[in-house]
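A.B. asks: Starting from these lines, generate the structure:
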Amino acid sequence: MAQMPARRLLVTGGAGFIGSAVIRYLINETDHHVVNLDKLTYAGNLESLAAVDGSERYAFERVDICDQAEVDRVFREHHPDLVMHLAAESHVDRSISGPAEFIQTNITGSYVMLEAARQYWSGLEGPAKARFRFHHISTDEVYGDLEGTDDLFTEETPYAPSSPYSASKASSDHLVRAWNRTYRLPVVITNCSNNYGPYQFPEKLIPLVILNAVAGKPLPIYGKGDQIRDWLQVEDHARALVKVALEGRDGETYNIGGHNEKTNLEVVKTLCSILDELRPEHPEGIQRYEELITYVADRPGHDLRYAIDASKIERDLGWTPDETFESGIRKTVEWYLDNAGWVENVASGEYRKWIESNYDKRGG
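C.D. replies: Predicted coordinates:
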């Protein structure tokens, strides 16, 4: 099979958790060129790209996806063959306490990106026009939650978002499909399950538990901790995203999951068990990290179960995850323990204020 010619990919949100994993994969494992477009909000961290920052195939543009003039400039100057649109506000709790930012970034920002891509694509000719594609990266949360224990989200599952976050992502999915149908803009969409792994901002469950545990702080669990999620290691997700961007069929949607359903309580107890082994010097007053588990009031409208049927991407594109939950979660704990400098730098004053407002005030 002939090797694919090198492409130029415009990755929005490339300094974020998943976006940085995509860029590291593209620079380290392929010959493609990458333009990283990121506003550098609280969750954007260029330290996550330090290993590839010196590559001649990598360029960074500090741009807000809602700024039409600047986004148009990036298209004109960098001439991308593919757009991978990851930039989004993504934390459910933040969307509940402040939905406006989610509407602006996830809906308006996606509209701006689609219009810029459409105008740019309309001006292309020949092979350049034929190879252009807009890849929109979304979430399984647009489907709402699953009632049965055996049901799975498929690409045909009706949308039923529960939070301002998932509603804003569902809106952007609809915009992408409309631009494909109305304007014939070539698009693909992916909907993924919960990601975990290195470089994740510490407001999310897994890094929050790891860092709180070693600091001797409470490990907050919503409700009874019986919410079920399908966990996907972020580097497996990055491989899947690149494969879909380059090989997926125009107009298609691909669900990406890790085949790892766990309750939140199971995840937290697994993390505690690994920490008992890897960091046996427990904080004062406890003998096991599980003793730090604290149950807090559940979030409003909390979905109970998400689970992905990823058979389409496996069947059509040959992708399967490399990591099991057991292998991936251990590597994740080891990474956070070994990278205290990254953690310290990302834990800004805003992050500490967020943890205080979201968890400390909930109580038991």
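
A.B. asks: When you work out contacts or count neighbours from here on, use the C-alpha atoms and nothing else.
C.D. replies: OK.

A.B. asks: isn't His32 right next to Ala6, touching?
C.D. replies: Yes: look at His32 against Ala6 with Cα atoms under 8 Å: they come within range, at 4.7 Å.

A.B. asks: Looking at those two, which is more packed in?
C.D. replies: Using other Cα atoms under 10 Å, the more surrounded residue of His32 and Ala6 is His32, with 17 against 11.

A.B. asks: in the stretch 201-350 of the chain, which spans are helices?
C.D. replies: 205-214, 234-247, 264-278, 311-317, 325-338, 340-346, 349-355 (DSSP state H, counting those that start in this stretch).

A.B. asks: With distance to Glu61 and mean neighbour count as added columns, please give these in JSON lines.
C.D. replies: Putting these into JSON lines (distance: least, Cα to Cα, whole Å; neighbours: other Cα atoms under 10 Å) gives the following:
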{"stretch": "helix 205-214", "distance to Glu61": "28", "mean neighbour count": "20"}
{"stretch": "helix 234-247", "distance to Glu61": "20", "mean neighbour count": "21"}
{"stretch": "helix 264-278", "distance to Glu61": "37", "mean neighbour count": "18"}
{"stretch": "helix 311-317", "distance to Glu61": "31", "mean neighbour count": "16"}
{"stretch": "helix 325-338", "distance to Glu61": "28", "mean neighbour count": "17"}
{"stretch": "helix 340-346", "distance to Glu61": "20", "mean neighbour count": "13"}
{"stretch": "helix 349-355", "distance to Glu61": "23", "mean neighbour count": "12"}
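
A.B. asks: CSV for these, including distance to Asp226?
C.D. replies: Output for these, formatted as CSV (distance: least, Cα to Cα, whole Å):
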stretch, distance to Asp226
helix 205-214, 14
helix 234-247, 23
helix 264-278, 6
helix 311-317, 26
helix 325-338, 18
helix 340-346, 28
helix 349-355, 22
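
A.B. asks: just checking, what packs against the helix or strand harbouring Arg181?
C.D. replies: Arg181 is part of helix 164-183, with elements assigned from DSSP states H and E. In terms of contacts (3 or more Cα pairs under 8 Å, 6 or more residues apart in numbering; DSSP states H and E), helix 164-183 is packed against helix 92-97, helix 100-102, helix 109-122, strand 133-139, strand 187-192.

A.B. asks: to compare against the first, here's another:
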Amino acid sequence: MQRILVTGGAGFIGSNFVHHVLGRTDASVTVLDKLTYAASRESLDGLPEDRVDLVVGDVADQPLVERLAGEHDAIVHFAAESHNDNSLSEPGPFIQTNLVGTFCVLEAARRHGTRLHHISTDEVYGDLELDDPARFTEATPYNPSSPYSAAKAGSDHLVRAWVRSFGVQATISNCSNNYGPWQHVEKFIPRQITNVLDGGRPKVYGAGTNVRDWIHAEDHSSAVWTILERGRIGETYLIGADGERNNLEVVRMILEHLGRDADDFDLVTDRAGHDLRYAIDSSKLRAELGWTPSFPDFATGLARTIEWYRDHESWWRPGKDATEAAYAAKGQA
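C.D. replies: Next up is the predicted model:
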């Protein structure tokens, strides 16, 4: 696999994957990205120009995806609308990108016999009770609770159907919540970091007890490459780094790292349909493919992420005011 097509490769998780591939292999990468508000050319800065090419386009553009699929050995499909709050106010783009876009990718992979890896989320499984010792596994029934997670669940089912019906050479991964460089300031961790860097107070939904299972984007990238190289066709692998923390814990860690009082935050109106807890059991990935995270300690990865945002204000600053205004309009500022 010397020629890799990465859809959504200028977004947060996709760009981290592109950096991972170009830094650790001799493959070349073509990024297909619509360059919506959540993506940026800057996320690809510093990469060798002779090994990466950016194509600005829509993953739901069938002729474009068909042409690109025929020029590559593998497709890694990150492209998705992904912000839950946005899916509640305007679900249409989530259906178009996450379902129609995945259909276009699958049809292109089918016609050209291109190896495909499809990126999904743990949110397709719904949520767990806070006191439930269970974690999501590959056998957990789907129970999505938002237009975003429902659209991702649908895209997973499309992939499985195309594998079974048409023999598409595809794998799927469902990952826990990512954090790290290049994540838009609308997301939970970057929003809290940049609020504190601005001298403001972090904003925590509800009582702050909702739990997420955090993984650094670099670890997600290494897991995806491992699956692309060694994963069994038709299989699903869950990716996680045992990083369960509730929102209050995360906010207090950010405050303490930046020299602020651990209780210097505001509780704001909870968001609709807010899932209680996510937790990933990644034992299949670890046992079958030998993958392990390089950031098993969430505190270490979070500290590095905080410093990245401190050092890259010129990247996140232009979108900060508009993001906070949007939250204020919902009573969450």
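
A.B. asks: thinking again about what came up before, and the helix holding Arg181 of structure 1 against structure 2, how far off on average?
C.D. replies: Superposing on structure 2 places helix 164-183 of structure 1 at an average distance of 0.4 Å from its equivalents, by mean Cα distance after the TM-score superposition for structure 1.

A.B. asks: so that helix corresponds to what in structure 2?
C.D. replies: Residues 147-166 of structure 2 are the counterpart of helix 164-183 of structure 1, counting by TM-score structural alignment.

A.B. asks: same check, this time on stretch 239-252 of structure 1
C.D. replies: Against structure 2, stretch 239-252 of structure 1 falls on residues 222-235 (TM-score structural alignment).

A.B. asks: Okay, buried residues for stretch 77-96 of structure 2 please.
C.D. replies: 77-82, 84-85, 87, 91, 93-96 (16 or more other Cα atoms under 10 Å).

A.B. asks: Can you say which of the helices and strands packed on helix 164-183 of structure 1 is nearest to Ile210 of structure 1?
C.D. replies: helix 92-97 (19.3 Å; Cα to Cα).

A.B. asks: So what's the gap between the match of helix 164-183 of structure 1 and the chain middle?
C.D. replies: Distance, stretch centre to chain centre, for stretch 147-166 of structure 2: 17 Å (Cα atoms, centre = their mean, to the nearest Å).

A.B. asks: again, but for stretch 76-87 of structure 2
C.D. replies: 8 Å.

A.B. asks: what does stretch 272-288 of structure 2 give?
C.D. replies: 14 Å.

A.B. asks: equivalent range in structure 1 for it?
C.D. replies: Residue span in structure 1 matched to stretch 272-288 of structure 2, by TM-score structural alignment: 300-316.

A.B. asks: one step back: so can I have TSV of the helices and strands packed on helix 164-183 of structure 1 showing distance to Tyr306 of structure 1?
C.D. replies: As requested, those are arranged in TSV below (distance: least, Cα to Cα, whole Å):
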stretch	distance to Tyr306 of structure 1
helix 92-97	14
helix 100-102	21
helix 109-122	24
strand 133-139	10
strand 187-192	10
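
A.B. asks: Pull up the gap between the most centrally placed residue in structure 1 and Ala130 of structure 1, please.
C.D. replies: The C-alpha lying nearest the average C-alpha coordinate of structure 1 belongs to Ile18 (Cα atoms, centre = their mean; 4.4 Å). Distance, Ile18 of structure 1 to Ala130 of structure 1, by Cα to Cα, to the nearest Å: 27 Å.

A.B. asks: show me the contacts for Asn36 of structure 1.
C.D. replies: Leu10, Val11, Thr12, Gly13, Gly14, Ala15, Ile23, Tyr58, Ala59, Phe60, Glu61 (Cα atoms under 8 Å, 6 or more residues apart in numbering).

A.B. asks: ok, 7 Å please
C.D. replies: Leu10, Val11, Thr12, Gly14, Ala59, Phe60, Glu61 (Cα atoms under 7 Å, 6 or more residues apart in numbering).

A.B. asks: Which residue of structure 2 sits opposite it in the alignment?
C.D. replies: Checking with TM-score structural alignment, Asn36 of structure 1 has Val31 as its match.

A.B. asks: Distance check, its match against His77 of structure 2.
C.D. replies: When Val31 of structure 2 is compared with His77 of structure 2 (using Cα to Cα), they lie 10 Å apart.

A.B. asks: and for the two, which residues touch both?
C.D. replies: Val6, Thr7.

A.B. asks: Stretch 55-66 of structure 2 corresponds to what range in structure 1?
C.D. replies: Counting by TM-score structural alignment, stretch 55-66 of structure 2 corresponds to 61-72 in structure 1.

A.B. asks: Now do that stretch: distance from first to last residue.
C.D. replies: First-to-last residue span, stretch 61-72 of structure 1, Cα to Cα: 12 Å.

A.B. asks: just stretch 1-18 of structure 2 next, same as before
C.D. replies: End residues of stretch 1-18 of structure 2 are separated by 14 Å (Cα to Cα).

A.B. asks: still on that earlier bit, what's next to the match of stretch 55-66 of structure 2, contact-wise?
C.D. replies: In contact with stretch 61-72 of structure 1 (Cα under 7 Å, 6+ apart) are residues Asn36, Leu37, Asp38, Lys39, Thr105, Thr108, Gly109, Val112, Met113, Ala116.
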